[in-house]
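Enquirer: Predicted model follows, preceded by the sequence.
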Amino acid sequence: MTRLADLAGLPASRVPDPREAPALRWGVVGTGWIAERFVAALQRLTAQRVVAVGSRSTESAREFAGRFGIAHAHGSYEALVGDPEVDVVYVATPHNFHRPHALLALEAGKHVLVEKPVALNAAEAQEIANVAAARGLFCAEALWSLFTPKLDVVRQVLDAGLLGDITAVVADNGEWFDAEHRIQRHDLAGGPLLDLGTYPFSFAHWVLGTPDEVVARGTDAPSGVNGQIATLLAWGENARGVVHTTILANTPVSFVVAGSEATLTIPGVFYRPGPFSVVGTDGRHLAYDEPPIAYDALAYQAAEVARRVTAGETSTPVRPMADSIATMALMDEVRRQIGQVWEAER
């Protein structure tokens, strides 16, 4: 185990410049908020080519294509995945459409990157993984934060054992949303869990793996969807976690990993590019910082996909499908305890 006192500073990121990744031809399923930011990030920071977009209507697809200079606008998702000029499909539709649209792309022979959460539940995620494996195609969840330079440095801190024996993880992601927002809709798998909760639950699982015990309690929003979840997690005899997510209020959106040798703190918004610190039990302080480029950092996940696909690989160690499935299983247990069932599951 490396000790904090032995280091002059934190390690450097190992993430390559996204501009250096070989260019693939991308098709985008969906024209919403995250699709806009994904395409903008690729065009600004990578050599990737977004050549096609698909929507439920030709009008919507053409409007999106016009704004971003995309050559092909398809008025159906079937037409998008059938486009022979597309190498890889980015699925950016609402949560309850991730599974059918990922399968649509895979069955058309396309590699696929699925916006987080990869599916509504672990069974759906496993189905996507099985189809991708059977067809020899790349598939991954677009949990973009894990692909960024900041999280690579965090990964090195954890792998080196700088924190000592980890005893606690505290993760929070809360944001207030008005009654008209899609996150308040039952038919779109609303509530905080899939939108906001994917980050803290994924990060907690990333650090300590699947917990041995889960205790979850929820609160409804006025709209009727779940509004807030507080969860206690236990790993073995010593490690404990608290994960909180809400759409009822603005909260710190921070992430803390505490160990016997040091504590790592990522202030809000923890899943975006920015600073973090490691403070030893002896008071030694090491800090990391980077430009706060926000959602332009979506470029890093696309570059990783391009490198893996070009090398003939079907997964990425940054976010393997097994981890995505395990995170969904954890959130399935949380939902079981608070009594939340998605409409698409009924």
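Expert: Yes, it's here. Numbers count the residues shown, from 1 in each chain.

Enquirer: from here on, contacts and neighbour counts on C-alpha atoms
Expert: Will do.

Enquirer: okay, now V269: neighbour count?
Expert: By other C-alpha atoms under 10 Å, 17 other residues sit near V269.

Enquirer: Use this one as the comparison:
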Amino acid sequence: MGDTVRWGILATGGVAERFTTDLLELDGAEVVAVASRTGASATSFAERFGIPRAYGEWAGLFADGDVDVVYVATPHHAHRAAAGLALEAGKAVLCEKAFTLNAREAEELVALSRDRGLFLMEAMWTYCHPLVRRIVELVRDGAIGEVRTVQADFGLAGPFDAGHRLRDPAVGGGALLDLGVYPVSFAQLLLGEPSVVRAHALLSPEGVDLNTGVLLGWESGASALLSCSLVADTPLTASVTGTRGRIDLPRGFFFPERFTLHRHGREPEEFTSTDDPHSFRHEAAEVMRCLRSGATESPLVPLDGSLAVMRTLDAVRDRIGVRYPQEAAVTRG
């Protein structure tokens, strides 16, 4: 891998637009191709961003010899197929969150990447954020003692009508995979995979979760109280409490502009960043760093961690009774 990393963008929605905008600001990043299910969408996207090649089907992107790494920004239900085909074509992959529909699909992708010796990473931008990395360092250094509780929420007021993708089980709709993945990933970043998973939810007539509360527990005695919603504008905050202090993250905890460290017997300390907190540049830079070094996994977003999060999301769906049509088809087969 040379100094320049050549990217292919798969899908042309809002997230792909934001990612590509930030990617083009990175030194050493070049976007050489984009693909969509329609030629018109791919061509329009390419013209907007000055991308030299546009494909109206996935295969063209995967066969493009100039593409080093594919960014997968399709809906959840297509992650397994898209990332799998890219890996089979010999491409490195950055795949949006939630990583897949379920843990089984995630395990298949991880096995494929490891078998081929190819780079694969979930696009959990929170894990690459400088302030979140600083929180991890503080917790590991014992700044707040032993972690005892994590609280986090991500809720939108909507309303989302029955035809919206967030209400469609066929594309992995519901609050959990779109929004709940953030609180769960944040808790597991600090505490690892839980040993206890409990959950309660309000389901839509279509069978996806509209409002979900999750309680996670660990052998250490730590617990996490998490929530996600498509019917309530929640605070979008997070708090980590230990035996000797607490860390509070304000609204937008998953891409924080600041956080406050409270330590027993000391004045609160506020940590801020001059970086754009909403930027995708940090995760893209991590992918490029790994590719240049020959690494096939990122230490910031390890594949085992992504698998653990998917197992927890599966367990939550099991508790609340949410099952996607694709999973039912596998069971019948």
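Expert: Sure thing, it's come through. Since this is a predicted model, take the numbers as computed values, not measurements.

Enquirer: tell me the contacts of A234 of structure 1?
Expert: P211, D212, E213, V214, R240, G241 (C-alpha atoms under 8 Å, 6 or more residues apart in numbering).

Enquirer: which of those sit farthest apart?
Expert: Greatest spatial distance in the contacts of A234 of structure 1: D212 and G241, 11.2 Å, computed using C-alpha to C-alpha.

Enquirer: counterpart of stretch 157-175 of structure 1 in structure 2, which residues?
Expert: Mapped onto structure 2 using TM-score structural alignment, stretch 157-175 of structure 1 covers residues 138-156.

Enquirer: Then stretch 106-117 of structure 1?
Expert: Using TM-score structural alignment, stretch 106-117 of structure 1 lines up with residues 87-98 of structure 2.

Enquirer: Tell me how far the matching stretch lies from the chain's centre.
Expert: Relative to the centre of its chain, stretch 87-98 of structure 2 is centred 13 Å away, using C-alpha atoms, centre = their mean, to the nearest Å.

Enquirer: so what corresponds to F119 of structure 2 in structure 1?
Expert: So, by TM-score structural alignment, F119 of structure 2 is matched to F138.

Enquirer: From D282 of structure 1, how far out is the closest residue to its match other than its chain neighbours?
Expert: Excluding the flanking residues, the one nearest F138 of structure 1 by C-alpha to C-alpha, 6 or more residues apart in numbering is T314, at 3.7 Å. Note on T314 of structure 1: its distance to D282 of structure 1, by C-alpha to C-alpha, to the nearest Å, is 44 Å.

Enquirer: Look at these two and report which has more neighbours.
Expert: More crowded of T314 of structure 1 and D282, by other C-alpha under 10 Å: T314, with 20 against 10.

Enquirer: quick one, strands of structure 2?
Expert: Using DSSP state E, the strands found in structure 2 span residues 5-10, 29-35, 53-55, 69-72, 92-95, 120-122, 147-155, 196-203, 209-217, 223-229, 238-242, 245-249, 258-263, 269-272.

Enquirer: The first one aligns to what range in structure 1?
Expert: Looking back up the chat, that one is strand 5-10 of structure 2. Aligning strand 5-10 of structure 2 against structure 1 (TM-score structural alignment) gives residues 24-29.

Enquirer: now the last one
Expert: Mapped onto structure 1 using TM-score structural alignment, strand 269-272 of structure 2 covers residues 286-289.

Enquirer: now swap in stretch 298-318 of structure 2 and tell me
Expert: With TM-score structural alignment as the criterion, stretch 298-318 of structure 2 aligns to 316-336.

Enquirer: List the contacts of that stretch.
Expert: Residues outside stretch 316-336 of structure 1 that contact it (C-alpha under 8 Å, 6+ apart) are 117-123, 125-126, 129, 139-141, 143, 146-147, 193, 198, 201-202, 205-206, 210, 214-216, 231, 304-305, 308, 315, 341.

Enquirer: ok, 6 Å please
Expert: Here stretch 316-336 of structure 1 makes contact (C-alpha atoms under 6 Å, 6 or more residues apart in numbering) with N121, A122, A125, A140, S202, A216.

Enquirer: Structure 2: which residue goes with the last one?
Expert: When you say that, I think you mean A216 of structure 1. Aligned partner of A216 of structure 1 by TM-score structural alignment: A199.

Enquirer: returning to that earlier point: do I have it right that the match of F119 of structure 2 meets L113?
Expert: No: using C-alpha atoms under 6 Å, F138 of structure 1 is not in contact with L113; the gap is 8.0 Å.

Enquirer: buried stuff in the match of stretch 298-318 of structure 2?
Expert: For stretch 316-336 of structure 1, the neighbour count (16 or more other C-alpha atoms under 10 Å) marks 316, 318-319, 321, 323-332, 334-335 as buried.

Enquirer: Out of those, which is nearest to V157 of structure 1?
Expert: Nearest to V157 of structure 1 among these: V318, at 15.2 Å, using C-alpha to C-alpha.

Enquirer: For stretch 129-137 of structure 1, what is the distance to the chain centroid?
Expert: Distance of stretch 129-137 of structure 1 from its chain centroid, counting by C-alpha atoms, centre = their mean, is 20 Å.

Enquirer: what's the neighbour count on the closest residue to I70 of structure 1 other than its chain neighbours?
Expert: Excluding its sequence neighbours, the residue lying closest to I70 of structure 1 (C-alpha to C-alpha, 6+ apart) is V51, at 5.4 Å. Applying other C-alpha under 10 Å, we find 21 residues neighbouring V51 of structure 1.

Enquirer: how near is the aligned residue in structure 2 for V51 of structure 1 to F99 of structure 2?
Expert: Applying TM-score structural alignment, one finds that V51 of structure 1 aligns to V32 in structure 2. From V32 of structure 2 across to F99 of structure 2, the span is 24 Å (C-alpha to C-alpha).

Enquirer: Same question for G245 of structure 2.
Expert: 33 Å.

Enquirer: of those two, who's got more company?
Expert: F99 (29 against 20).

Enquirer: Please identify the nearest residue in space to that one, excluding sequence neighbours.
Expert: Nearest to F99 of structure 2 is E122, by C-alpha to C-alpha, 6+ apart, at 5.8 Å.
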